[in-house]
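[1] following is a predicted model, sequence given first.
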Amino acid sequence: MDLRDLAAKDRGDPLGIMSAAVALVDAHGLIRYWSQRAEDLLGYPAPSLLGRPAASLLTSATGQDSSEDSPVSALSVAERIGDGWEGLITARHRAGHPVELAVRVCPLRAEQGPVWLAVACEASDSRRWELDQAVLRGLLEDSPIGIAVLDSELRFQWVNQVLAAMEGLPAHLGDHHAAGAAGPGQVPSAVDWQARQALLSGQATPAVEHVPPSQSRSRRNSHGRLRLRSSFPLRDGDGKTLGVCHTAVDFTAQDRARERLALVNEAAQRIGTTLDLDRTVQELAEVLVPQLADFVAIDLFQGVLAARDLSPRPVTGGPLQRAAHLSIHEERPEAIVPVGEPTEYPSKSPQRRCLTTGRPILDPVLGPTTWWVADDPQRLAKLVSLGVHTHLVVPLRARGTTMGVVSLLRWENPNPFDEDDLLLVEELVARAAVCVDNARRFVREHHAALALQTSLLPPDLPDHCAVEVAYRYLPTDAEAGVGGDWFDVIPLSGARVALVVGDVVGHGIHAAASMGRLRAAVQTLADLDLPPDELLAHVDDLVLRLADEAEAATDGPVVIGATCVYAVYDPISRKLNVARAGHPTPAIAHLSEPVELPDIPAGPPLGLGGLPFESAEIELEEGSVVALYTDGLIEASDRDVDVGFERLCFALAHPDRPLEEICDTMVRILLPDHPHDDVAFLIARTRALAPDRVVSWEVPADPQAVHEARDNATRQLAAWGLEDIAFTTELIVSELITNAITHACGPISLRLIHERTLICEVSDASNTSPHLRRARSTDEGGRGLFLVAQVAQRWGTRYTETGKTIWTEQQLPAKAPC
């Protein structure tokens, strides 16, 4: 071998001829050449060693120095070296300490006879070189990194097997012995473009590339591949660019893990955005398709979907019902059923097995022993015709309760479901199950509160001769919960009517319950015929007591407040008496004047206590429209209150329209699609009682006047065509006037009102109210009021500023004129 060839081959090797210690040994084992590097390594100068045996530099196995007279003949050296030798030896340094050397010996042919060339370096340098070489070999041949070397003309000079397989190159390019065999046309476009950028810029050019699946590989990987590529220039010692090194790493598997993590994060954001049960299960379906499945079906027990039904029923067990499904194509598998329909699964199906065991069912390959095949082979044929080849069933379970089952199918995605898919689906379904359970519980609570509130509101408003009424009650959205808005129309004595609208602070069952108690209190107080301001004062005391009770029950401060407007309309005087407690003022639409927002004294909200309420009286023409409403009507959509009042006046601008049409106009103009607060409003068109339907007389405080009062009442009943009830009316008039003359004082008056009942009123200046009692057999009196109560339909006492009025109502005869 020529020395120049050896030097070119071993450049950079610590045992290379250009860097190692070099010695020549002849056939007699004598040193004929000793290099400067050898002198530096062992400390012996060349003149002192030339001609001496090479064996004299070695130490024996026992550690003793080999003497110069050791029998190292040419024959023994030749036999030991043969055609070449490489290994470790221990030599003696001139200073006396041993030096471990890595030695490589090879024979040379010379004119004087055979000569051996020995090169040596410290063993530590050789081990370091071998480690570097092992790393280089592992990087180029064993690592998953694809590496190629291209010359300045961008032709392959060296390609490892990884890159050749990655790029689909000919097999011979993966062998470094075929360097230069690949022409420019064989360099893939992605490699060529990036290598060219590295040559032009002189810098490394990393980039991430998505490689779509080829037609031949689509059945193995439907998502394609992700590769990290990098090209950088190669330079010699003088800085001259020799070519480009190109590397590529396939991190598709790592990206799959990232995609799964991103999908879990996406599910946390998309599932459970609302507390609507139907929307929650649909969100789960949208997360699973198409990311994980081509089709998903979510079936829940009917007890879960029947959360709106407040009748007691178990959540788990019973028939399944389709809650949601989603497919990548409109042509869904024929095995599914419509949403909302019962789902019948065979007993051997994985759905039933999953619900029985509470564990997921994973069948990577659809076959005759899986799913419903044993019970319905025709369904298998249909699914196979669609290409379905794998499926997965996971129970929908939260807080120890199984609420349903989730079934996933694949036919477009060729990859079968595996254990990683199962873990991911279980995680997503578990998250969704908690949201479904929350939605179920909320729906039940919301509908319970709504049912409570609806039951506490009037089911139907009474038909009254004083007013024509219409109303709207619009609960808020499900997230805010039901509120405490209420309205009422309460018939009063004397053909009058009370109009009420109120609003309890807060939302939920507590607000609905408080509303019911306040509405009952207002009805009870209204039966006492209290003026509006006095009635609100009593209700204010009740709210304070409710707050004290709640505070004692919860052992902490509780705020219970409400607002209310209470109005009494008299169709005889056509006057409206109104008082309000922290509530918006009513709106009055006159027939010939603009809509009015009267200046009613604004009392404090109910529950503050200690502050008085005031009322105001307004005279109305017949046909006027009075609107009472809660603040949610004018404060909807977060607009300014003044804008709300303007829109309210616009909606009431035509009071001659039908009341239902006016209600629809108010909803359309004033309310958004999803109001954030409950809204209740009541509109009433006033009526006036004709003058010929009311008659009154002054009665002297003389017992002889009772006879005259009976005659006047009889004649009036005859004029009205009510002779059939003349006898009972005479009895009522006689007893009431007699009591007034006997027990009261001041002026006495009698008034008859003919509306849907016959109303008889006797007024006096006394504040003493008569009491109904059962007279004993020995009593001479005390039976008059008892008789009145027996013949009248209703009776009562109303206090006025000048005294009191005792009134009765009698049902009209069936043939009486209306």
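    Everything's here; your move.
[2] contacts and neighbour counts: CA atoms only from here.
    Noted.
[3] what's in contact with stretch 747-756?
    For stretch 747-756, contacts defined as CA atoms under 8 Å, 6 or more residues apart in numbering pick out 465, 494-495, 689, 693-701, 709, 713, 737, 740-741, 758-765, 811-812, 818.
[4] so Arg517, which state does it fall into?
    Counting by DSSP: H, G, I helix; E, B strand; the rest coil, the backbone at Arg517 sits in helix.
[5] I misspoke; the intended subject was Ala526.
    helix.
[6] and if you look at Thr738?
    Applying three-state DSSP: Thr738 is helix.
[7] just Thr274 next, same as before
    coil.
[8] ok, it touching Thr280?
    Yes: applying CA atoms under 8 Å, one finds Thr274 in contact with Thr280, separated by 7.0 Å.
[9] let me see the contact set for the residue nearest the centre of the chain.
    In the chain, the residue lying closest to the centroid (CA atoms, centre = their mean) is Thr273, at 1.7 Å. Each residue near Thr273 by CA under 8 Å, 6+ apart is listed here: Thr280.
[10] can you tell me how far it sits from Ala267?
    10 Å (CA to CA, to the nearest Å).
[11] one step back: of Thr274 and Thr280, which one has the most company?
    Thr280 (26 against 16; other CA atoms under 10 Å).
[12] host element of the more buried one?
    helix 277-288 (DSSP states H and E).
[13] ok so, going back, show me the contacts of stretch 747-756 that map onto strands.
    694-699, 758-764, 811 (DSSP state E).
[14] just the buried residues from the residues you listed, in ChimeraX please.
    Here is the ChimeraX command that picks out the buried ones among these, judged by 16 or more other CA atoms under 10 Å:
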select :699,758,759,760,761,762,763,764
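[15] okay, the ones in strands among the contacts of stretch 747-756 in TSV with distance to Pro770 next?
    Shown next, in TSV, are the ones in strands among the contacts of stretch 747-756 (distance: CA to CA, whole Å):
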residue	distance to Pro770
Val694	25
Val695	24
Ser696	22
Trp697	22
Glu698	21
Val699	19
Leu758	21
Ile759	18
Cys760	16
Glu761	14
Val762	12
Ser763	13
Asp764	12
Gln811	23
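[16] ok, the ones in strands among the contacts of stretch 747-756 vs Arg227, which is closest?
    Using CA to CA, Gln811 comes nearest to Arg227 of these, at 93.0 Å.
[17] so what sits against both of Thr274 and Thr280?
    Ala439.
[18] how far is stretch 574-592 from where the chain is centred?
    Centroid displacement of stretch 574-592 relative to its chain, using CA atoms, centre = their mean, to the nearest Å, is 44 Å.
[19] ah, wrong one, I meant stretch 231-244
    The answer for stretch 231-244 is 56 Å, by CA atoms, centre = their mean.
[20] put this beside the first:
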Amino acid sequence: MSPDYPFDEAATARAAIDAAGTLTEWSEGARRLLGWAADEVVGRPGARLLAGPVPEVSAPRWHGTVALCHRDGHTVTVWLLAHHRRPSGDGPGDWLVVTPLEHSRAPGNPLDAAALTQSPCAVALYDDRLRLHTQNEAMARVVGLPEERIRGLRHSEIGGKPQNEELERHLLQVLTTGRPQDVQTYLRAGGEDRAHAWLARMAPVTDAEGRVRGVCMAAHDITENYQARQRLHLVNEASVRIGTTLDVTRTAQELADVCVPALADFVSVDLLDPPEHGGEPPAAVAAPVALRRVAHQSVTPGGPQAVVGQGDVEFYPAASPQAASLLAGRAVVVSVAAGDLEDWLDQDRTRRERVRQHGIHSVMVVPMQARGTTLGVAVLSRARRRADTFTADDVLLAEEITARAAVCVDNARRYSRERETALALQRSLLPRSLPSTAALEASSRYLPAARAGVGGDWFDVIPLSGMRVAMVVGDVVGHGIQASATMGRLRTAVRTLADIDLAPDELLTHLDDLVVRLSQESGGEGGSPGELGATCLYAVYDPVSRRCSIARAGHPAPIVVPPGGVPRELEVPAGPALGLGGLPFEAAELYLHEGTLLSFFTNGLVESPERDVGIGHRLLREALAASAGPAGPDSLDETCDRILRALLPAGGSSDDVALLLARTHGLPASQVATWDIPADPALVAPIRKQVVEQLSTWGLTDASFTTELVVSELVTNAIRYGSHPIRLRLIHDADTLICEVSDTSHTAPHLRRAKTWDEGGRGLLLVAQLTQRWGSRHTPEGKTIWAEMALVEEE
């Protein structure tokens, strides 16, 4: 007896033999049959008990009549049933050998009253010790053994598999509780290679007094229903597991993972390469077909069945099922045994050896098609472990799953193509390099989002008149080509507005009007405005006064690091985001010591789904502080890289990131000269003389002639048409000399072409011809006319 089977086990002669042929188990029933006690035979070769030759066993189950040696010397001829049992861990397993001892039927046994013989349902009756009492012909066909041979055996002894032991435990529950049970299991019928799904219905058998005297078990083959549910489950699983990302390789791998081992032992996904210059793959293909291995999966670790490595291209001839499937535009199923692959394998000896080595017997190739375009094929192979070939239902299932995956692959390819287009557009619109100016040195980084589409982040450094420089960082709401195109329009608008020297708050007001108009233009047919918005920060730094004016429209405030100081966030009025319309912007002005580090960025740098925005700002300040360490400040490029490493995850940011760093320079007072101009045209000549003397002091005598002419024209125009006071200022660095004339008039000059007989009108034309560039800007007091002259000849 045992807790699992609380009945006398002596009614069965039972023994176990390991892979070496040694007896490891010997029951009381075996002692009754042959007279040997357990301690006399356990641990010794089982062949010593045979009176004849050792039977040849090649299947997991064997039965037959053999002659055995009794302990007293005579021969006992018995029918034996042997099952190979799988090991619980590593090892070859062992054999369970059983034979029933005499099993009698008591007169009036209620089990005999059950009508079983003509039942189409497989029925078996077990007595109150759970030993087979009788079974009908249908059950005999399921078990594959006649009743007279196995009568008196337990169910686990008849089947010998873990599933049979599980069924026996349920039989015991029915026997002890008197309550029926339904159990589903998956077993091979006797003599069949394919397993069936069974519904075992168990009910107690009672006598006239209501006492439970046994258990009746009826087995119903529900294989078709079970397989239908399995197919439905696999389709549902495919819809969940395939297409979790917009990555072609990942999607193809998900298809292979779903199909192994549920549908095949080895699955590979091979795709046609997209055209080099964009566009869709060809609508039709011709043999030989070039396919790139994108993904594969196997029931064997490492995928030893694979002939082609991932990422490699293989050419498939017309004799291959891959080419046949693509040319026919439908699934193709071939069998090795039927010789369907002979022509192809004759051309590829390596593949033939791989098929033979791994026992591949059936191959199904399903074309991957989406939106009328052929993308590639999914190849499903079955080997020894799945003796059944692909059925029509398997083909329908594979086509359903592959069709879902093909749409996901096509979506991923379209997304990748759009992303590359948007990236190319983004790169073409962003500055390829930042200008070198005397006001500051700058460095930048732009990183597109790792998972979302390309966004509308941008940055720029714009040289202005008077050695000043503008810095701008912006972020258009949304992602994709539309966001990149909008970013390009806004960046162009900012450069245009910067060229007319608008103050930061005025520039943002004009930019806000532009975004409102763009939003209205992007609306639907009904005229309702579209949802277009952006944030922007605009700053102007003057190296002469070392003052910086900043305004922002809903953008993160910059972080400033004074020389030898700690990083801090600048207090700049936030302002509304661009596109709301009609709301004011306010600028802040501050003095910056030479060597101050300014950090401008978009919210993708500091914001992340994994952390609070406050943590992002703290990490940024720490990275900036580390870059200005005691060993001296890092280069701006090193600082940019340090910031990105500190704030961005290894897989990239979930949003676009734009970062602009600028370290300020101050222009020494010795490089600036200023004169107050009296309102007397006759005093222009002395002013010219003073200018020439200043140029001589600076060592710029080569520029004296041109500078004299420019100063004369600009000062004369200011005296004639401007308002007092008038001021002349010269500024220079190593490359440029700037001449500025300011007055209190708000009337801006314009270039015109003088006629032959006109006495004037040629001054600004002459200035334009002599200088590198010129212009005017409005100031709170009036206007400034400026002209730049190059001190170094361009090569």
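    Great, that's in hand. The structure presented is a predicted model; accordingly, all values stated were derived computationally and were not measured.
[21] got a TM-score for the pair?
    Remark: TM-score between the superposed chains equals 0.77 [TM-score structural alignment, normalised by the length of structure 2]; 665 aligned residues with a CA RMSD of 3.0 Å.
[22] at which residues are the helices of the stretch 301-450 of structure 2 located?
    321-328, 342-347, 349-358, 392-429 (DSSP state H, counting those that start in this stretch).
[23] tabulate these (CSV), appending mean neighbour count and distance to His277 of structure 2.
    Below are the helices of the stretch 301-450 of structure 2 laid out as CSV (neighbours: other CA atoms under 10 Å; distance: least, CA to CA, whole Å):
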stretch, mean neighbour count, distance to His277 of structure 2
helix 321-328, 21, 23
helix 342-347, 15, 33
helix 349-358, 14, 34
helix 392-429, 19, 11
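[24] can you tell me which of those helices is nearest to Arg188 of structure 2?
    Here helix 392-429 is closest among the helices of the stretch 301-450 of structure 2 (CA to CA), at 19.7 Å.
[25] what's the matching range in structure 1 for the closest one?
    Aligning helix 392-429 of structure 2 against structure 1 (TM-score structural alignment) gives residues 419-456.
[26] farthest from the middle of structure 2: give me that residue.
    Ala682 (76.5 Å).
[27] that one pairs with which position in structure 1?
    With TM-score structural alignment as the criterion, Ala682 of structure 2 matches Gln704.
[28] just to revisit the earlier point, gap between the match of helix 392-429 of structure 2 and the chain center?
    11 Å.
[29] give me the mean distance between that stretch and structure 2.
    Taking mean CA distance after the TM-score superposition for structure 1, the mean distance separating stretch 419-456 of structure 1 from the aligned residues in structure 2 is 1.8 Å.
[30] where does Trp62 of structure 2 fall, secondary structure wise?
    Judged by DSSP H and E, Trp62 of structure 2 forms part of strand 61-69.
[31] the following helix or strand past that strand aligns to what range in structure 1?
    Proceeding N to C from strand 61-69 of structure 2, the next assigned helix or strand is strand 75-85, under DSSP H and E. When structure 1 is aligned by TM-score structural alignment, strand 75-85 of structure 2 has no counterpart there.
[32] for strand 75-85 of structure 2, enumerate the helices and strands it packs against.
    strand 61-69, strand 94-100 (3 or more CA pairs under 8 Å, 6 or more residues apart in numbering; DSSP states H and E).
[33] and that strand with strand 94-100, angle?
    130 degrees (axes from the mean of the first three to the mean of the last three CA atoms, to 10 degrees).
[34] report the buried residues of strand 75-85 of structure 2.
    Result for strand 75-85 of structure 2 [16+ other CA under 10 Å]: buried residues Thr75, Leu80, Leu81, Ala82, His83, His84, Arg85.
[35] surely the fourth one and Val97 touch.
    Yes: using CA under 8 Å, Ala82 of structure 2 is in contact with Val97, at 4.3 Å.
[36] ranges for the strands of the stretch 201-350 of structure 2?
    For the stretch 201-350 of structure 2, strands defined by DSSP state E, counting those that start in this stretch occupy the ranges 212-221, 266-271, 289-298, 313-316, 332-335.
[37] so which of these is the most packed in?
    strand 266-271 (a mean of 27; mean count of other CA atoms under 10 Å).
[38] tell me what that one is packed against?
    Strand 266-271 of structure 2 packs on helix 248-259, strand 289-298, strand 373-382, going by 3+ CA pairs under 8 Å, 6+ apart.
[39] what range does that strand cover in structure 1?
    The aligned range for strand 266-271 of structure 2 is 295-300, by TM-score structural alignment.
[40] which other residues reach that stretch?
    By CA under 8 Å, 6+ apart, stretch 295-300 of structure 1 touches 281, 285, 288-289, 320-328, 332, 336, 343, 403-410.
[41] neighbours of Ala485 of structure 2, how many?
    Neighbour count of Ala485 of structure 2, defined by other CA under 10 Å: 18.
[42] actually Thr389 of structure 2, sorry about that
    Neighbours of Thr389 of structure 2 (other CA under 10 Å): 18.
[43] helix or strand: which one has Leu530 of structure 1?
    Going by DSSP H and E, Leu530 of structure 1 is not in any helix or strand.
[44] equivalent analysis for the one 4 residues further on, please.
    Assigned by DSSP H and E, Glu534 of structure 1 falls within helix 532-554.
[45] ok, now Glu622 of structure 2?
    Judged by DSSP H and E, Glu622 of structure 2 forms part of helix 613-627.
[46] pull the contacting residues for Leu671 of structure 1.
    Counting by CA under 8 Å, 6+ apart, Leu671 of structure 1 has contacts Leu633, Ala636, Ser637.
[47] out of those residues, grab the one that's most surrounded.
    Leu633 leads those on contacts (other CA under 10 Å) with 24 neighbours.
[48] skip the chain neighbours and tell me the closest residue to the aligned partner of that residue in structure 2.
    Using TM-score structural alignment as the criterion, Leu633 of structure 1 maps onto Leu605 of structure 2. Spatially, and ignoring its direct neighbours in sequence, Leu605 of structure 2 is nearest to Val657 (5.4 Å; CA to CA, 6 or more residues apart in numbering).
[49] show me what that neighbour aligns to in structure 1.
    With TM-score structural alignment as the criterion, Val657 of structure 2 matches Val679.
[50] and its match, how far from Pro475 of structure 1?
    From Val679 of structure 1 to Pro475 of structure 1 the distance is 7 Å (CA to CA).
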